[in-house]
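Following is a predicted model, sequence given first.
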Amino acid sequence: MSAWRQALVDHDMAVTLIESGAWLTVAGDEAALSRLPRGNWIGGTIPYFMGQEGGVTTRGQLFVTVLDQFAGHVPFVKVHDADTLPQVCLEAPENGFSLLILPAFSAVHGAYAQHAPSYEDMYMKPLVGWVAGVHLDDMGQRRPKVVDGTTGRMHEDRAVVLHVPLPDSLGADVRIVNLFEQGEGPRIQFEHDGFEVRDCLIDGVRTPLAAYLQERRHDTRLPLVADCNGAAVNVSFRWVDATQGQVAFYGPVFRGIEYRLARPFAGQYHEAFSQAGADLPEAQFSCNCILNYLYGELEGRRTGEAIGPMTFGEVAYQLLNQTMVQLTLSLR
């Protein structure tokens, strides 16, 4: 069964949905979000989407996910800074799920990326979401923001979360779609946690990472991949500066974790992603990574039934990169 409806809509339709009193999540360009009335919604800035007709970049339309409220089970909104964010799972309903939106490159984004796996009750209650961003032409000029629609306030240094209680007859399931797996190359480890590094340990030998990647002529569309208890977790490259000897990532690397460079695709990136997306069932919530959108050349292409914002990071409990995240509801 589906209690949700998702669609890329125009401004008037978004306003109609908000004024109906429905509980919503909304993704859109900052100017489009700022024109929406207060109501039962949370949102985040992004102009990239997988819509009903395929991938699209738009500053005018908004992607809306509508939740039908279950009788006696009312969703509620919380706003957190980096200090209070560890409460996100503790405050979540015992049966239900939570939708979290974080502004990219903020302190709260960094705190969540580095510490979420250790939050109390993490992995005990379904938690999904995404990282708000900006149009790539606006990088360095505008900052990503989230919106608490109940107050109308925009935040560039806070996270917003919508907690959704469910009746006992329903359960929520989280699915992660990851195209990548570890390659056959050497083990890569780091001596410090963080989003930027200079040196790493290549099979135990300290090595400048930027020089190593340049020497291998590594295609930085292919991320680092860690094997975390059988699950592949990506760390995507943001930039590599061989001159300065620095490498930056979209998510943090952690000391004590073994990484390898991802195995290359047999075919084209967009072919691999289109094939993976074509096999997915329809979900109640879905988001996808902006890197998949760009590297997979998904503008104008469809990814099966999966639609949603194309984001600066995905949340499936912890922060992820270069994945698709879905949430489905099912009868217990």
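Everything's here; your move. Residues are numbered from 1 along each chain as shown.

For the rest of this, base every contact and every neighbour count on C-alpha atoms.
Fine.

Can you give the contact residues for the helix or strand Gly55 falls within?
In this assignment (DSSP states H and E), Gly55 forms part of strand 54-57. Strand 54-57 is touched from outside by Pro47, Tyr48, Phe49, Met50, Tyr293, Leu298, Glu299, Gly300, Arg301, Arg302, Thr303, with contacts defined as C-alpha atoms under 8 Å, 6 or more residues apart in numbering.

adding another structure so you can compare the two:
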Amino acid sequence: MPNVSITSQLLDLNSTIERIESGEFLIIAADESLLAQLPSGNWIGGSIPYFMGDNGGLVSKEHIFVNAIEGLSGDSQPRITPYDAKSISRIAQDAPDNGFTVAIIPAGTDVHSEYAQNAPSYQNMFFSPLIGWIAGVHLDEVESSKAKTIFGPGAMAMEDKAVAMHVSLPTNQLANIHIVNLFEQGNGPKIRFTETGFNVKTCTVDGVETNLADYISQNNVDTRLPLVADYNGINVNVSIQSINGDNIALYAPVFADIEYQFATPVPDYVSSFNQAMSGEATDKSEFGVNCILNFLYSELEGKQTGKLTGPITFGEIAYQLLNQTLVYMSIDNA
């Protein structure tokens, strides 16, 4: 079996159709209007109009970001599988013994919620690299449009199912996942929630029941800073999407009885992000995704993030769901 690699390009509609019709195995990100025009084939897709291309960050409804799996042999074709909220728990069990899985999940759905809340406990999770992203829409259309995923073999658009591509690697190669997170737990009060979910109103702040929106307002909390929890030594962010009166919508769920703190303030988001990226071997990246919040707060339109390219999304998957991070995968010699 030859060595497997992944190439990435921003393409137009006709070029993407040609790649699909040639039989390539592709992972595709684009605005829904373009995804709807693609034929059936060996691909999975998700809706998003934000990208990191070779020339920097880009917002576009005319471009399509395409990752192509190269070096495949006839006896090890990737497997493409849809998952709903009931079957997504099998995703790690379906992974190859040596290889990786790329998953795309539509934002704001039952399968998104199920994965976000329970993925770390799925059987065989963390045995085989699992990377991916949360499909979304243009931020101006969050209230009017729904994220979509596409099951390429049937060119079927879905609002309520995840899609995954399971890819085997030869024995001389290993996939590794890397996470870039700017944030650490701050020194502020400890915040806990009584329920797990994507929408919150009340919490306890150092044990005192508190309306979180009021707390944020009264303490001038910078809502660009996520809530951060320590999950077995890993800092996991929960980012604020919007505050509407008493209700706070989040990009990832908070978990009941987990201790959170707002992140330590970052003096200059742009320079801090660039500094974090400077230590990463992005030239070895085969596949990567960045968070829409990093794109906005680091003002990445027209700017590059090392050698990393890929969709800019509503959440990142590095085994479990992450927020306000950048994740990428390298394929290394075993």
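Good, I have the coordinates. Everything quoted here is computed from the prediction, not taken from an experiment.

re earlier: now the strand holding Gly55 of the first structure, how far from the centre of its chain.
Distance of strand 54-57 of the first structure from the chain centroid (C-alpha atoms, centre = their mean, to the nearest Å) equals 17 Å.

average distance between that strand and the second structure?
Superposing on the second structure and averaging over aligned pairs (mean C-alpha distance after the TM-score superposition for the first structure), strand 54-57 of the first structure comes out at 0.4 Å.

And the strands in the stretch 151-300 of the first structure?
With DSSP state E, counting those that start in this stretch as the criterion, the stretch 151-300 of the first structure has strands at 153-155, 159-165, 170-178, 188-189, 194-197, 199-202, 205-208, 224-228, 231-235, 237-241, 246-253, 259-261, 285-289.

List the contacts of the second one.
The one in question is strand 159-165 of the first structure. Residues from elsewhere that reach strand 159-165 of the first structure (C-alpha under 8 Å, 6+ apart): 42, 73-81, 85, 88, 92-103, 108-109, 146-148.

Can you flag which of the residues you listed belong to helices?
Val108, His109 (DSSP state H).

Drop anything exposed from the contacts of strand 159-165 of the first structure.
Among these, the ones that count as buried by 16 or more other C-alpha atoms under 10 Å are 42, 75-81, 85, 88, 92-93, 95-103, 108-109, 146-148.

circling back: could you export the strands of the stretch 151-300 of the first structure to JSON lines, including columns for distance to Leu24 of the first structure?
JSON lines is the format used below for those (distance: least, C-alpha to C-alpha, whole Å):
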{"stretch": "strand 153-155", "distance to Leu24 of the first structure": "16"}
{"stretch": "strand 159-165", "distance to Leu24 of the first structure": "9"}
{"stretch": "strand 170-178", "distance to Leu24 of the first structure": "17"}
{"stretch": "strand 188-189", "distance to Leu24 of the first structure": "41"}
{"stretch": "strand 194-197", "distance to Leu24 of the first structure": "32"}
{"stretch": "strand 199-202", "distance to Leu24 of the first structure": "43"}
{"stretch": "strand 205-208", "distance to Leu24 of the first structure": "46"}
{"stretch": "strand 224-228", "distance to Leu24 of the first structure": "33"}
{"stretch": "strand 231-235", "distance to Leu24 of the first structure": "29"}
{"stretch": "strand 237-241", "distance to Leu24 of the first structure": "31"}
{"stretch": "strand 246-253", "distance to Leu24 of the first structure": "27"}
{"stretch": "strand 259-261", "distance to Leu24 of the first structure": "38"}
{"stretch": "strand 285-289", "distance to Leu24 of the first structure": "11"}
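
Hmm, Glu159 of the second structure is touching Ala147, no?
Yes - in this structure, Glu159 of the second structure is within contact of Ala147 by C-alpha atoms under 8 Å, at 6.4 Å.
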